[in-house]
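**Student:** Attaching a predicted model along with its sequence, questions to come.
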Amino acid sequence: MKISVFFAIALPIVATACSRSQPTPTPVPPTELAAPSPPPASAAPGPLSSPPPPSTPARGTCVVVAKLSPWRYGPSVTPLPGGDVLIAGGRQGDDSQFMTAVDRFDPKTRAIRPAAPLAEARSLHGAAVAGDGRVVVAGGRTTKAVEVYDPTANQWSKVGNLGRELVTPIVVALPSGNVLVAGGDLMWKGALEDKAFEWRTKAQKLVPIAPMPAGSSGALVVKLPDGRIGIGADPLNTMEEALGEPEILYDEKAGWLRGKVGDPVIEAIQKDASGGTLLRPTSHRGPALRLTDDGIQALDPKGGEWREVAKLERSQPGATAAMLDDDTALVAGGIDEEKSLVEICSIAP
């Protein structure tokens, strides 16, 4: 079985950013970002096509409900507070075809419609919803910029610069409503970033914080029951193996802590080098889930083995996924036009 290597959570960093004050968010007017005929900032994204009649997949199965247009793989997939799902960025073909395209998908009506595009094209980036309902997008190929999306205004704002192009950074919401942005893969430079930031939701500013104890990417990130963020070494990343990276904890009050996370999700993935995208990276709201090219697997907390709990209707290498609720997932994207689909999956018990 081939396994997807695109990650749902991530973030980035920068060596020079810590010595400079961060810029105040500068909203980019929708007219500068939108496609040829953009809607006003207050307008909701317009429908791309009439949705098909909603169908509910049987437990343990998935159903194709839409196609991404333009097609792309490696987008971020982020559920919004109002119920829509934001599908942002991605790429086509080789490294020269990165995308600014953004779509909003309504899981209830199955309507998919274009939204205001990203200010800068990116793929393999991270995204998380801040406490005010806005989406923080950071890292990815081809850009150093951090952007924030306002779902009410359908508008993107550039809010900072990480100083480096960082792939699969850690981008994760914190209990306070702030967003942690840290680490990332420097790609062909043979190193992982250790710089870290917080997006401060009330101040609307990207603020540098203390660096991580060791460089890391967003491959193995779990939210622990006490609100801390656990980060483990990725068994597929040979750079991390060479560095002997320890497990790391992030606590909003105490900062970075070295030491064993002790989470069964991290332990199971480190034993199973087949990898996969962590879809529900937590062990306290049901079993952990991960996405493969062909379906969704759940972790057996007793045996430490992964079992399939939802079979994709169509194989989607290069897809990304997110949980809509405890039993339903949305999978979007694919490596070519035929496989760049949107599927809704119902998780088997």
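**Tutor:** Cool, the structure landed.

**Student:** From now on I want contacts and neighbour counts done on CA atoms only, so please keep to that.
**Tutor:** OK.

**Student:** Hmm, residue 73 is touching residue 333, no?
**Tutor:** Yes. Contact criterion CA atoms under 8 Å: residue 73 and residue 333 qualify, at 4.7 Å.

**Student:** next up, a second structure to put side by side with the first:
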Amino acid sequence: MCTMKMTRLSLLLVGFASVSAGCQPEEPSQVPTAGLVAHEAALTDPVGSWTSNSSLLFMHSGPLATLLGSGEVLVTGASTAEVYNPYTDRWRPTGSPNTARTQYTATALPSGQVLIAGGEGGISSAELYDPKSGTWSTTSPMANTRRGHAAVQLHSGKVLVVGGETAVDIRGPLDPLSEVYDPETATWTPVESFVYPRIRASAVVLDSGQVMLTGGVYWFGSNAWKNASEVNIYDPATNKWRTAGSLAKARHGHFSIKLYSGNVMIVGGFDGDNSVEMYDPYNNRWFMGPSVPLEETTPIVAATMLYSGEVLVTNIRGQSALYDPLTNAWLPAASVSGSAGPEPSTTLLHTGQVLMVTSNRVERFTR
């Protein structure tokens, strides 16, 4: 934006000097006009590029990519695992998880290990991956089975898991609807239940250390399989949840991204169209952001914040756009060479690039 202003100012000064010298106005005006056209065209050119990387060793079902402390990436599937080295663009096999699972969560721990928990089929078990030995070991199971839940690492290093499809009886969902894993003691602690259990919600840790949970799908009772707009806040200091209003647009499978400003960007998911909502935690205020300039009916399935603070989003067809919080505007970005698929897994590499993994393909975005 500053470059644009400086360019226009320079052009005005040149024109003024030319008129003062007695030149015909038509001649100097043609040069800056051409310059402006070229400059404006450059602003609309797609930024960045996607390149295909070395193919996966395995066909993963619902792959999850987790960044390790070494800068390498652990990719896990239902019963497979492998490690990607972004510096050599090479994959290597590693130990397989003890339990085959889908719709689970994978969370990196301060120790460098990775915690995976839950999964489809009534799984409450959890296990740890050790990148030093390339092996898996079981840890204490959760108190409740869950799939399609959310998991985040708290400022304390503990892991909060919340929601998902959990065990039920005639009275309703069985507690706890959320619980906290302590890697130091390998134990789980129940959390006071929040209002409605739901799957495919999105959780993000705020600067305060509290956790905001948004959207999802109600899966039990009269509201079964209805998109949720509910917002809840978890406070680790009290180990309790509280309600915190509603989203303007109910959605599930979406993304909540904490920007450098501390504000949270809600974008994408299914039924979220191309709308963007912003939450200011310092003033407890919601406001709308600029809509994503991609096809409104095509779900956004990936969103990753770059080191620059920009946010790269990609829809199911592989079309991408880049949000710049400094200008509160979107830039067109290069498209993925193929379809991104319904649920790709993306992670920001230490190189500053974004790695996208699908069930059978790997691509890397460079800004």
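**Tutor:** Yes, it's here. Keep in mind that what you see is a predicted model, and the values were worked out from it rather than measured.

**Student:** overlap in contacts of residue 73 and residue 333 of structure 1?
**Tutor:** Contact criterion CA atoms under 8 Å, 6 or more residues apart in numbering; residues shared by residue 73 of structure 1 and residue 333: 318-320, 340.

**Student:** Please name the nearest non-neighbouring residue to residue 134 of structure 1.
**Tutor:** Residue nearest to residue 134 of structure 1 in three dimensions, not counting chain neighbours: residue 150, with 5.0 Å by CA to CA, 6 or more residues apart in numbering.

**Student:** Now check structure 2 for the residue matching that neighbour.
**Tutor:** Here residue 150 of structure 1 is matched to residue 130 in structure 2, going by TM-score structural alignment.

**Student:** tell me the contacts of that match?
**Tutor:** Per CA under 8 Å, 6+ apart, neighbours of residue 130 of structure 2: 112-114, 136.

**Student:** preserved in structure 1, out of these?
**Tutor:** Shared with structure 1 under both residues aligned by TM-score structural alignment, their matches' CA atoms under 8 Å, the contacts from those are 112-114, 136.

**Student:** ok, those vs residue 332 of structure 2, which is closest?
**Tutor:** When those are compared for distance to residue 332 of structure 2 (CA to CA), residue 114 wins out at 34.5 Å.

**Student:** residues contacting the equivalent of the closest one over in structure 1?
**Tutor:** Under the alignment (TM-score structural alignment), residue 114 of structure 2 maps onto residue 135 of structure 1. Residues near residue 135 of structure 1 by CA under 8 Å, 6+ apart: 78, 127-129, 148-151.

**Student:** 7 Å instead, please
**Tutor:** 127-129, 148-150 (CA atoms under 7 Å, 6 or more residues apart in numbering).

**Student:** Same question for residue 289 of structure 2.
**Tutor:** So residue 289 of structure 2 contacts 276-278 (CA under 7 Å, 6+ apart).

**Student:** let's see 10 Å
**Tutor:** With contacts defined as CA atoms under 10 Å, 6 or more residues apart in numbering, the neighbours of residue 289 of structure 2 are 265-267, 275-279, 325, 328-329.

**Student:** my guess is residue 6 of structure 2 is in a helix, correct?
**Tutor:** Yes. Counting by DSSP: H, G, I helix; E, B strand; the rest coil, residue 6 of structure 2 is found in a helix.

**Student:** The strand or helix carrying residue 128 of structure 1 vs structure 2 - mean distance after superposition?
**Tutor:** Using DSSP states H and E, residue 128 of structure 1 falls within strand 126-129. With mean CA distance after the TM-score superposition for structure 1, strand 126-129 of structure 1 departs from structure 2 by a mean of 1.1 Å once superposed.

**Student:** chain center to that strand, what's the gap?
**Tutor:** Put simply, strand 126-129 of structure 1 sits 5 Å off its chain's centre (CA atoms, centre = their mean, to the nearest Å).

**Student:** Stretch 307-317 of structure 1 too?
**Tutor:** Relative to its chain's centre, stretch 307-317 of structure 1 lies at 19 Å (CA atoms, centre = their mean).

**Student:** tell me how far the ends of it are from each other?
**Tutor:** Length of stretch 307-317 of structure 1, first residue to last, CA to CA, to the nearest Å: 19 Å.

**Student:** Likewise for stretch 197-204 of structure 2?
**Tutor:** Distance across stretch 197-204 of structure 2, first residue to last, is 17 Å (CA to CA).

**Student:** downstream neighbour of the helix or strand harbouring residue 314 of structure 2 in the secondary structure list?
**Tutor:** If you go by DSSP H and E, residue 314 of structure 2 is part of strand 311-315. Note on strand 311-315 of structure 2: by DSSP H and E, the next helix or strand toward the C-terminus is strand 320-324.

**Student:** Mind giving me the packing neighbours of the next helix or strand after that following strand?
**Tutor:** Downstream of strand 320-324 of structure 2, the first helix or strand assigned by DSSP H and E is strand 329-333. Judged by 3 or more CA pairs under 10 Å, 6 or more residues apart in numbering; DSSP states H and E, strand 329-333 of structure 2 is in contact with helix 26-44, strand 311-315, strand 320-324.

**Student:** Now do strand 329-333 of structure 2 against strand 320-324, angle only.
**Tutor:** Strand 329-333 of structure 2 and strand 320-324 are oriented at 150 degrees to each other (axes from the mean of the first three to the mean of the last three CA atoms, to 10 degrees).

**Student:** Now strand 329-333 of structure 2: buried residues?
**Tutor:** Residues of strand 329-333 of structure 2 classed as buried: 330-333 (neighbour count, 16 or more other CA atoms under 10 Å).
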